[in-house]
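Novice: Generate coordinates for the sequence data below:
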Amino acid sequence: MPDEQLDPVIHAQARLRVVATLASLGARDRISFPRLQKLLDMTAGNLSTHLRRLEEADYVQITKTHEGRTPATYVELTLAGRLAFERYTQSLRALLGGTS
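Specialist: Below is the predicted model:
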């Protein structure tokens, strides 16, 4: 299986960690940006950069809101992102000789 079958948007290590973490949440569940940042042990700037790339691919949805007077940002995996991650993991299993 050629490498180009692995989704290059997800394949970057940091984005793979982001998508895998979000995929562990239930469908339509979201996580706050600070919580995701802490779970992944990433800087805010680094996480923002990778989230922007995932958002451009329509793999994540970012919601900015306020809780009282405090700004809050939430991240969730879109249906397209969830399906892309499933395809990615199936391709990876096939590449490693597992079942597809």
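
Novice: going forward, measure contacts and count neighbours with C-alpha atoms only.
Specialist: OK.

Novice: And D58, how close does it get to R52?
Specialist: Counting by C-alpha to C-alpha, to the nearest Å, the gap from D58 to R52 is 10 Å.

Novice: Likewise for L96?
Specialist: The gap separating L96 from R52 is 30 Å, by C-alpha to C-alpha.

Novice: Can you pick out the residue with more neighbours from these two?
Specialist: Neighbour count, other C-alpha atoms under 10 Å: between L96 and R52, R52 has more, with 15 against 11.

Novice: Contact partners for the more buried one?
Specialist: By C-alpha atoms under 8 Å, 6 or more residues apart in numbering, no residues touch R52.

Novice: Can you give me the separation between A57 and A12?
Specialist: 14 Å.

Novice: now the other sequence, so there's something to compare against:
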Amino acid sequence: MNTTEGRHARHRLDELIHAPVRLSIVATLAQVDEAEFAHVRDTVEISDSVLSKQATQLEAAGYVKIRKGYIGKRPRTWLSLTPTGRTAYTDHLEALRTIAEGR
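Specialist: Below you'll find the predicted structure:
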């Protein structure tokens, strides 16, 4: 058995956030308090269906809050990171930095 198991920073990577599309979504949301669905979709350059699926997975993990409402008569969806999501993202970035810097 390897005595260093669990010490390498890769063990701290969040598998849910690590996927490129979900990482891009979380990174976009980390910059704001809340973002409209269309803004996130356009920023990350994905389709509505891909964003919907990925946001639902992040919501199920408690990382993203999905809020629905209206502007006038037009339905809108807003996304935001939860405190849990912000912490997971920060921890994931720190693990990536540690790996990249060879620490």
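
Novice: care to give me the TM-score?
Specialist: Remark: TM-score between the superposed chains equals 0.89 [TM-score structural alignment, normalised by the length of the first structure]; 96 aligned residues with a C-alpha RMSD of 1.4 Å.

Novice: Give me the mean distance between stretch 50-59 of the second structure and the first structure.
Specialist: Following the fit onto the first structure, the mean deviation recorded for stretch 50-59 of the second structure is 0.6 Å by mean C-alpha distance after the TM-score superposition for the first structure.

Novice: Pull up the aligned stretch in the first structure for that stretch.
Specialist: Using TM-score structural alignment, stretch 50-59 of the second structure corresponds to residues 46-55 of the first structure.

Novice: Distance from the chain centre to the matching stretch, please.
Specialist: Centroid displacement of stretch 46-55 of the first structure relative to its chain, using C-alpha atoms, centre = their mean, to the nearest Å, is 9 Å.

Novice: Going along the chain, name the helices of the second structure.
Specialist: Secondary structure of the second structure by DSSP state H: the helices cover 15-18, 20-30, 37-44, 48-60, 83-100.

Novice: Next, format these as TSV and append distance to I66 of the second structure.
Specialist: Putting those into TSV (distance: least, C-alpha to C-alpha, whole Å) gives the following:
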stretch	distance to I66 of the second structure
helix 15-18	17
helix 20-30	12
helix 37-44	9
helix 48-60	7
helix 83-100	13
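
Novice: most neighbours per residue, which of those?
Specialist: Of those, the one with the most neighbours on average (mean count of other C-alpha atoms under 10 Å) is helix 20-30, at a mean of 19.

Novice: tilt between that helix and helix 83-100?
Specialist: Per axes from the mean of the first three to the mean of the last three C-alpha atoms, to 10 degrees, the angle that helix 20-30 of the second structure makes with helix 83-100 is 120 degrees.

Novice: post-alignment, helix 20-30 of the second structure versus the first structure, mean distance?
Specialist: The superposed helix 20-30 of the second structure is, by mean C-alpha distance after the TM-score superposition for the first structure, a mean 0.5 Å from where its aligned residues fall in the first structure.

Novice: which residues sit in contact with the spatially most central residue of the second structure?
Specialist: The second structure has V26 as the residue nearest its centroid, 2.6 Å off, counting by C-alpha atoms, centre = their mean. Under the criterion of C-alpha under 8 Å, 6+ apart, the contact list for V26 of the second structure reads 17, 81, 85, 89.

Novice: Kindly report the same for A80 of the first structure.
Specialist: Contacts for A80 of the first structure were tallied using C-alpha under 8 Å, 6+ apart; they are 58-59.
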